[in-house]
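Engineer: Dropping the sequence and predicted coords here.
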Amino acid sequence: MPAPLVITCGDPSGIGPELILKAWASRGEAQITPFAVLADPQLIRDRSRLLGIDVPTIEGIGDAKTFATALPVIPLANSFVDRPGSPLRENAAGVIEAIERAAELVSNGDARAIVTAPISKKPLYEAGFRFPGHTEYLGHLAAARYGRPMQPVMMLAGPELRAVPVTIHIALADVPAALTRELIVSTCRIVAADLASRFGIGRPRLAVTGLNPHAGEGGAMGREEIETIGPAIEALNEEGIDAYGPLPADTMFHARARQSYDAAICMYHDQALIPAKALSFDETVNVTLGLPFVRTSPDHGTAFDIAAKGIARPDSLIAAIRMADRMSLPA
């Protein structure tokens, strides 16, 4: 049997623990592959009782047989303060540990893919965490373990759209300076390679947005399309990568336009994530490309306002589990 997936619990004050419990509870109906959760076992048990979800637990990574009757929980060295709805700096060490342990397990072959529940960045920053988010931190961990530089690339993948932001967790005012020809080219290379190797798309078609309204209107509303984005697309075509643009972002995401490409390459975070989430919020998955292992995540955040109220929907987490399963199985 293939190794199980491993799920990090995310911020324990958010909806991550609830989604994991609900995913395990629906394992038969949803036909979910076996997984283990990296968490504080006591918090998982307490949250199960609080929500009235009958989820027996067993400590360890488990296997298909144990998964059928109990949720495998890999204990963390750092325990959690159980306070739903209140993100706490005291929980940062455990949240970070779970991510680190997940990278270790998948790198060692004890797990075959990582699924991450949502984190809150503010308490992590208060505890000294120096990475913008999950994506960048996993790139750092992979580079350390594999001994080579990594460029992690975020892709939002849903049934109707795959969208990739070239720049991610930076202020909008900083995007023009961060957007370089080299960054666009390297991002598109990774997207094309992973769409071929992990999604089975023989010759991926990449539609590249402009940065400015109307893709700059020939330079009247900015020159990034002329000086940066256009030359990057030319370089990609010279390498044999099917990329075209720059295209006005406001006409790229309607149904007919989406038929013409396999992934939309966008210039900044919201340009990619707004259409992806608007089209299929509950089914869209955050996938990290460019790493030597598979990592997926739900496309939503911690939702502190509804934590432990029993109303959080596990659809996106289940979609992330299914995608991680498909991407990590041998061809």
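Structural biologist: Noted; the coordinates are in hand.
Engineer: Please make it C-alpha for all contacts and neighbour counts, starting now.
Structural biologist: Will do.
Engineer: Pull the contacting residues for the residue nearest the centre of the chain.
Structural biologist: Computing the C-alpha centroid of the chain and ranking residues by CA atoms, centre = their mean puts Asn286 first, at 3.1 Å. By CA atoms under 8 Å, 6 or more residues apart in numbering, Asn286 lies in contact with Met154, Met155, Leu156, Ala157, Thr296, Ser297, Pro298, Asp299, Ala320.
Engineer: Make sure I have this right: it is in a strand.
Structural biologist: Yes: according to DSSP: H, G, I helix; E, B strand; the rest coil, Asn286 belongs to a strand.
Engineer: mind listing the strands for the stretch 101-250 of the chain?
Structural biologist: 114-116, 153-157, 162-165, 205-209, 242-247 (DSSP state E, counting those that start in this stretch).
Engineer: helices and strands around the fourth one, which ones?
Structural biologist: If contacts are counted by 3 or more CA pairs under 8 Å, 6 or more residues apart in numbering; DSSP states H and E, strand 205-209 sits against helix 181-199, strand 242-247, strand 263-266.
Engineer: Pasting the second one now:
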Amino acid sequence: MPEPRLPVIALTVGEPAGIGPEISLRAAWSLRHEVRPVLIGDAAYLAMLANEIDPAIRLMAVSIEAVRNYGLSAIPADRMSVIDCPLSAHVVAGQLDPRNGRAVLHTLDVAIETVEQGWCDAVVTAPLQKSTINDAGVKFSGHTEYFAEKTHTPQVVMMLACEANAHLPQALRVALATTHLPLKDVPQAIQPEHLLRTIQIINIDLRDKFGLLQPRILVAGLNPHAGENGYLGTEEINVITPVIQQAQSMGVNVSGPYPADTLFQQKYLADADCVLAMYHDQGLAVLKHASFGLGVNITLGLPLIRTSVDHGTALDLAAKGVGHADIRSMQVAIRTAAVMAKNKTSS
């Protein structure tokens, strides 16, 4: 009987001066019997780093042109493939160099191509430094926005998730109605059409990529005490509640709005599949307190699967040399992408 096919995961290694290349190598190697990782980055640099981490790590470099012509089937099972995206400047750990900005951005283009062409099943991204790409002369606001633009996706949703741990009795998923906005701009950004589409995207992706037949979504209010019947704000009355009712009429299992300060309790979360927070810190402060370094960032609404770690480039750790970075968030990101790929294939 043939061995089951392993999910093929494209893994961009992120900012070369940060911990991205190290955690990508270590996490991918540790999970090589669960997934088939395809690293995307500078092959020579990754080979040097791999030898420093563990001489047992075996890599095989290929060009994107070779992959276009022959695919990835020729890579031996005992090696991890690296699609070579050469850097422009020598890497000094902990020191950013804008000369490498365009090469880092190119790894994202290659990763998107690998999924669109069917060579890989999902993309996992290591952290990159936005400033390096902007300093290279390319306007760049982040992975999420870039993937949306490149895949012609009009609206995506940022969701962070974590597995059960010592601080959390069950898995937790928190999606965001707004992301990286100044707090003063959040109320105006919560518009009925956008909020309804956000709820629909969460519902569809939890069903199709997480295998949940009828996801239960809890929605947080914007204001303290969810507006206190209008005394502390009217967004709940004028926007959030009508949108929830509209989504319910469309068959979505969604409820709220709930006061955010009491929503994150076991009695509410026990049967919930996702919490929709109105703004970044409202939801992510809770999740990161319970799971920082163990979580995964997931972009919902894309035509492809994309996950990432829940932390940044950690230049200070990279400057200390290999062995200081925690790979657990990267491992969770890879495993989550694999599960989503399997669910999407079977749906």
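Structural biologist: Arrived safely, thanks for sending. Quantities reported herein were computed from a predicted structural model and do not represent experimental measurements.
Engineer: Need the winner for burial among the helices and strands packed on strand 205-209 of the first structure.
Structural biologist: Comparing these by mean neighbour count (mean count of other CA atoms under 10 Å), strand 263-266 ranks first with a mean of 26.
Engineer: That one vs the second structure, mean deviation?
Structural biologist: Once fitted to the second structure, strand 263-266 of the first structure is off its aligned match by 0.5 Å on average (mean CA distance after the TM-score superposition for the first structure).
Engineer: sorry, back to before: can I get the helices and strands packed on strand 205-209 of the first structure in JSON lines with distance to Met327 of the first structure?
Structural biologist: Formatted as JSON lines, those follow (distance: least, CA to CA, whole Å):
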{"stretch": "helix 181-199", "distance to Met327 of the first structure": "6"}
{"stretch": "strand 242-247", "distance to Met327 of the first structure": "23"}
{"stretch": "strand 263-266", "distance to Met327 of the first structure": "17"}
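Engineer: Which among those is found nearest to Ile168 of the first structure?
Structural biologist: Closest approach to Ile168 of the first structure among those (CA to CA): strand 263-266, 10.0 Å.
Engineer: and Ile114 of the first structure, what is it in contact with?
Structural biologist: Ile114 of the first structure neighbours (CA under 8 Å, 6+ apart): Leu5, Val6, Ile7, Thr8, Ala102, Ala103, Val106, Phe293, Val294, Arg295, Thr296, Ala324.
Engineer: What about the residues you listed, which are in helices?
Structural biologist: The helices in this structure, assigned by DSSP state H, contain Ala102, Ala103, Val106, Ala324 from these.
Engineer: what does the first one align to in the second structure?
Structural biologist: With TM-score structural alignment as the criterion, the equivalent of Ala102 of the first structure in the second structure is Ala111.
Engineer: closest to Phe80 of the first structure out of the helices and strands packed on strand 205-209 of the first structure?
Structural biologist: Nearest of those to Phe80 of the first structure, taken as CA to CA: helix 181-199 at 35.4 Å.
Engineer: so where is the closest one in the second structure?
Structural biologist: With TM-score structural alignment as the criterion, helix 181-199 of the first structure aligns to 192-210.
Engineer: got the contact list for the matching stretch?
Structural biologist: Contacts of stretch 192-210 of the second structure (CA under 8 Å, 6+ apart): 155-157, 175, 177, 212-215, 217, 239-240, 243-244, 246-247, 252, 300-301, 339-344, 347.
Engineer: Quick one: distance of it to the chain centre.
Structural biologist: 16 Å (CA atoms, centre = their mean, to the nearest Å).
Engineer: what sits against the nearest residue to the match of Ala102 of the first structure once chain neighbours are set aside?
Structural biologist: In space, Ala111 of the second structure comes closest to Ala10 once its chain neighbours are excluded; the distance is 6.0 Å by CA to CA, 6 or more residues apart in numbering. For Ala10 of the second structure, the contact set (CA under 8 Å, 6+ apart) comprises Pro37, Val38, Leu39, Ile40, Ala111, Thr114, Val115, Cys120, Asp121, Ala122, Val123, Val124.
Engineer: Pipe those residues into TSV and attach distance to Asp54 of the second structure per row.
Structural biologist: Listed next are these as TSV, based on distance: CA to CA, whole Å:
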residue	distance to Asp54 of the second structure
Pro37	17
Val38	18
Leu39	16
Ile40	19
Ala111	25
Thr114	27
Val115	29
Cys120	26
Asp121	27
Ala122	26
Val123	24
Val124	22
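Engineer: returning to that earlier point: can you redo the strands of the stretch 101-250 of the first structure as TSV, where the extra columns are distance to Ala92 of the first structure?
Structural biologist: As requested, those are arranged in TSV below (distance: least, CA to CA, whole Å):
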stretch	distance to Ala92 of the first structure
strand 114-116	15
strand 153-157	23
strand 162-165	27
strand 205-209	37
strand 242-247	41
